[in-house]
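Novice: Got a sequence here, can you build the structure:
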Amino acid sequence: MRKASCGLTAKQLEQCCGRWPGVTRDIKWGGDLVFSVGGKMFVVTPLDGTEGGRLSFKVEDERFLELTDQPGIIPAPYMARAHWVSVIEPQRFATAELEAFIRQAYTLVRAKLTKKVQADLGAWPAPAEKS
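Specialist: Alright, predicted model coming up:
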């Protein structure tokens, strides 16, 4: 039986969301890899894997408290008011679970873009295949 992988590296994050419509990637604040859609950030991680591979991303308003009550997840510094969380212990979570959080973050941020920008982005990405 194959053990489920845990955590999510910057390279895996790139593979996960780098090809979604409208996603751009850049480096901010000296060393954070930032993925955005329509110019709006949806996930941030240290490019060099420091800080235990921390991942910060947008979550649904109603899930913010539920998620930050879990071990390994805290309100994201400076971004908590916008309902962002930081997974400070990503190895506690299956890679597939983290990828689902990132996909939801993309969906949330994309849905807040203007209808014109959304239309310009093209079709939404198909749901990830279960393996």
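Novice: from here on, contacts and neighbour counts on C-alpha atoms
Specialist: Will do.
Novice: how far away is the closest residue to D48 other than its chain neighbours from H83?
Specialist: Excluding its sequence neighbours, the residue lying closest to D48 (CA to CA, 6 or more residues apart in numbering) is G31, at 7.4 Å. Noted for G31: a distance of 22 Å to H83, by CA to CA, to the nearest Å.
Novice: Between those two, tell me which one has more neighbours.
Specialist: H83 (17 against 14; other CA atoms under 10 Å).
Novice: Following up with a second sequence; could you model it the same way so I can compare the two?
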Amino acid sequence: MTRDEFNTFCARLPETNHVVQWGNADVWKVDTKVFAICGWHENDAAFTFKVSDIAWEVLQDQPGIRPAPYLASRGMKWLQHYAAPGLSDTALSEHLMLSYLLVSENLTRKRRNALGLPDTLEALRQAMTQD
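Specialist: Below is the predicted model of the structure:
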């Protein structure tokens, strides 16, 4: 996945917004909460996202994937895909959607309802195909 493809994908998720910060990183938020970051690792894009406990245990030692700098050192379960082989584009897209859902769970129910946020992966996929 390229940086442009990453930004296009994240822009399709409901109620997201984009800012550039932290040394030219593309930071994507659902409402006010960060769910994905694209920055640079050497000459390639590096993609950072929140993961479940199981994904954290399974993926963190895979080639091309590591605990996310700064975030993981603070006890947060965030991974970074930074080099090949890493994740396929399809798997990365799935993890970005799951990160979106995990992060949106930290919003109040009232706020999630006001924004009309999907609460399951299937509902999120449907919301993305409606555009």
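Novice: How close are the two chains, by TM-score?
Specialist: Superposed pair, TM-score by TM-score structural alignment, normalised by the length of the first structure: 0.82. Supporting alignment: 121 aligned residues with a CA RMSD of 2.0 Å.
Novice: which strands and helices sit next to the longest strand anywhere in the second structure?
Specialist: Ranked by number of residues, the top strand in the second structure under DSSP state E is strand 33-41. The helices and strands touching strand 33-41 of the second structure, judged by 3 or more CA pairs under 8 Å, 6 or more residues apart in numbering; DSSP states H and E, are strand 25-30, strand 44-50, helix 89-104.
Novice: what stretch of the first structure does the second one fall on?
Specialist: In other words, strand 44-50 of the second structure. Across the first structure, the stretch matching strand 44-50 of the second structure (TM-score structural alignment) is residues 52-58.
Novice: now do the shortest one
Specialist: Here strand 25-30 of the second structure aligns to the first structure at residues 32-37, judged by TM-score structural alignment.
Novice: With the longest one instead?
Specialist: Counting by TM-score structural alignment, helix 89-104 of the second structure pairs with residues 95-110 of the first structure.
Novice: Can you list the buried residues in the matching stretch?
Specialist: For stretch 95-110 of the first structure, burial by neighbour count (16 or more other CA atoms under 10 Å) applies to 95-96, 98-99, 101-107, 109-110.
Novice: got a list of contacts for it?
Specialist: Outside of stretch 95-110 of the first structure, the residues within contact range by CA atoms under 8 Å, 6 or more residues apart in numbering are 4-8, 13, 16-17, 36-38, 40-43, 57-60, 90, 118.
Novice: Repeat that for stretch 31-50 of the second structure.
Specialist: Counting by CA under 8 Å, 6+ apart, 2-3, 6, 15-17, 24-29, 68, 77-83, 95-96, 98-100, 102-104 sit against stretch 31-50 of the second structure.
Novice: Now do W56 of the second structure against D44 of the second structure, distance only.
Specialist: Plainly put, W56 of the second structure is 23 Å away from D44 of the second structure if you go by CA to CA.
Novice: Out of those two, name the residue with the larger neighbour count.
Specialist: Neighbours per residue (other CA under 10 Å) separate W56 of the second structure from D44, with W56 holding more: 17 against 13.
Novice: The more buried one: which element?
Specialist: Assessed by DSSP states H and E, W56 of the second structure sits inside helix 53-59.
Novice: list the buried ones in that helix?
Specialist: In helix 53-59 of the second structure, counting by 16+ other CA under 10 Å, buried: 56, 59.
Novice: got it, and stretch 74-83 of the first structure?
Specialist: 74-76, 80, 83.
Novice: Quick one: end-to-end length of that stretch, please.
Specialist: 11 Å.
Novice: Run the chain-centre distance for that stretch.
Specialist: Computed by CA atoms, centre = their mean, to the nearest Å, the chain-centroid distance of stretch 74-83 of the first structure equals 13 Å.
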